[in-house]
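Asks: Build me a model:
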Amino acid sequence: MMTIIDSQYFPSIPYLSYIKASDEIWIDAKENFVKQTYRNRCYILGPNKVQPLSVPVKNGNRKIPMDEILIDYKHDWIKDHWRSITTAYNKSPFFEYYEPYIHDILHRKPERLLELNQDIMSFCLKVLNIDTKVNLTNKYESGEKGQIEDMRSKIHPKKDYICSKIKDPIPYPQLFGQEFAAKLSVLDLLSNTGPESDNYL
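Replies: All right, here's what the predicted structure looks like:
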């Protein structure tokens, strides 16, 4: 059975855990963009609270396929994201090892959101030692006939984990806060646990 999942910006930890546990995944390049999801946002833990980072896109209110969604660079959001990421993690034990790669990915300024997310995915697969085969779809799969395992929007910032393969993250050391913050970006895991991140997943 074909497993289809949405594309994510600096993916959430449960998302990457799910991918690591799979043999092959198809990222939906042809679904319409959905607002207020991980497709163009992630969450990091800063000195004061959990902070969302959102990539602005053009015409996000319209029904436009993911592989056609353009990033809006009218505002210097890259500067804002980079400042927030470094403020959150520059004192963490492992951020310095990943910092140049994350910086380069953000500052390449690709035209399309999917291209940015795929650059991030390639980075994640490498540093987390994930050998899952990850593909892009070339047409929209509705899944109406039960021929696919549809994971699109199942891992969502406003939803509980409803798939049996996805559980709340196990706590790991974090730099800020007295209580463990779940549903964060892989940036938090890498910065705080470094080479143990793949074992954690």
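
Asks: can we go C-alpha only for contacts and neighbour counts from here?
Replies: Fine.

Asks: Show me where the chain has its helices.
Replies: Secondary structure of the chain (DSSP state H): helices located at 13-20, 77-89, 95-107, 113-127, 186-193, 197-200.

Asks: so Pro11 touches Ser185, yeah?
Replies: Yes. Here Pro11 lies in contact with Ser185, judged by C-alpha atoms under 8 Å, at a distance of 5.5 Å.

Asks: so what sits against both of those two?
Replies: Cys42 (C-alpha atoms under 8 Å, 6 or more residues apart in numbering).

Asks: returning to what we had before: deepest of the helices of the chain, which one?
Replies: helix 186-193 (a mean of 24; mean count of other C-alpha atoms under 10 Å).

Asks: Which strands and helices lie in contact with it?
Replies: Judged by 3 or more C-alpha pairs under 8 Å, 6 or more residues apart in numbering; DSSP states H and E, the packing partners of helix 186-193 are helix 13-20, strand 41-45, helix 95-107.

Asks: next up, for comparison:
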Amino acid sequence: MKKVLLPIFYLPPISWFSIFFQEDAEIVFEQYENFPKQTYRNRTNIYGANGKLSLIIPMNHNGTRLLKEIQTSTREKWQQLHWKSIKTAYQTSPYFDYYEDQLEGIFNFKSNSLVEFNLNALKIILKILKTEKTFSLSDEYFKEPAALNYRDRFSAKAETDFQVENYYQSFSDKYGFLEDLSIIDLLCNKGPESMTYIRTIKQK
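Replies: Just a heads-up that it's a prediction; the model follows:
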């Protein structure tokens, strides 16, 4: 088994799952890094009626930079807003109705911890995918870890460096295929075929 160090993302992009589900990978989630801004740790991309839409979890700026101590904002109703955006974007997709109750449960979770929120969302996604995968959390920070390091591999600002095949998306007739969006996009459009699709993804 190879040890793989992965970042803890908010409803991660599809390519992240291609690494997470590697059968020979022992997954360790990084929780002791300094929180990097403008990454998938507190944002996810979905396909809205006007194209790509970023949903960003607002942070409570309390001075800490350690990811495991990062708190989400309690002043903004971001959970309700994010769920409304997802529902609006995917309510006409083939499988949204099938998964709606489970997906809504992601946003009913009560925790101000970003890490706890993201991990709970992941557990719900794994239930929807009808699969299990064990993982552990890091217990300290290594600048140059012995494990395969994917902490900086997934960019929210640049094109993906994974090869992903086109599939039908609700608004693709209007804007074309948007690659490597949130796992939410794949689930709502591919449903039970999502795991099969994930396993076709290759690193460039």
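
Asks: Kindly provide the TM-score of these chains.
Replies: TM-score of the superposed chains, computed with TM-score structural alignment, normalised by the length of the first structure, equals 0.89; 194 aligned residues with a C-alpha RMSD of 1.7 Å.

Asks: got TSV for the helices and strands packed on helix 186-193 of the first structure, with distance to Gln147 of the first structure too?
Replies: Formatted as TSV, those follow (distance: least, C-alpha to C-alpha, whole Å):
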stretch	distance to Gln147 of the first structure
helix 13-20	19
strand 41-45	29
helix 95-107	35
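
Asks: Asp131 of the first structure is nearest to which of the ones you listed?
Replies: helix 13-20 (7.3 Å; C-alpha to C-alpha).

Asks: elements contacting that closest one?
Replies: Packing partners of helix 13-20 of the first structure (3+ C-alpha pairs under 8 Å, 6+ apart): helix 186-193.

Asks: Over which residues of the second structure does the helix it packs on lie when aligned?
Replies: Taken onto the second structure by TM-score structural alignment, helix 186-193 of the first structure occupies residues 183-190 there.

Asks: circling back: okay if I get the helices of the first structure as TSV plus distance to Lys167 of the first structure?
Replies: Shown next, in TSV, are the helices of the first structure (distance: least, C-alpha to C-alpha, whole Å):
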stretch	distance to Lys167 of the first structure
helix 13-20	7
helix 77-89	25
helix 95-107	26
helix 113-127	20
helix 186-193	16
helix 197-200	13
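
Asks: Show me the one of these that comes nearest Ile44 of the first structure.
Replies: Among those, the nearest to Ile44 of the first structure by C-alpha to C-alpha is helix 186-193 (6.3 Å).

Asks: how big is the angle separating that closest one from helix 77-89?
Replies: Helix 186-193 of the first structure runs at 30 degrees relative to helix 77-89, counting by axes from the mean of the first three to the mean of the last three C-alpha atoms, to 10 degrees.

Asks: how close does helix 186-193 of the first structure sit to the second structure?
Replies: Once fitted to the second structure, helix 186-193 of the first structure is off its aligned match by 0.4 Å on average (mean C-alpha distance after the TM-score superposition for the first structure).

Asks: among the helices of the first structure, which is nearest Leu136 of the first structure?
Replies: Of the helices of the first structure, the one closest to Leu136 of the first structure (C-alpha to C-alpha) turns out to be helix 113-127, at 9.5 Å.

Asks: Pull the distance from the closest one to the chain's centre.
Replies: Between the mean C-alpha location of helix 113-127 of the first structure and the chain-wide mean there is a distance of 9 Å, by C-alpha atoms, centre = their mean, to the nearest Å.

Asks: Which strands and helices lie in contact with that helix?
Replies: Helix 113-127 of the first structure sits against helix 95-107, with contacts defined as 3+ C-alpha pairs under 8 Å, 6+ apart.

Asks: repeat that for 10 Å
Replies: helix 13-20, helix 95-107, strand 133-136, helix 186-193, helix 197-200 (3 or more C-alpha pairs under 10 Å, 6 or more residues apart in numbering; DSSP states H and E).

Asks: most distant residue from the middle of the second structure?
Replies: In the second structure, counting by C-alpha atoms, centre = their mean, Gly63 sits farthest out from the average C-alpha position, at 25.2 Å.
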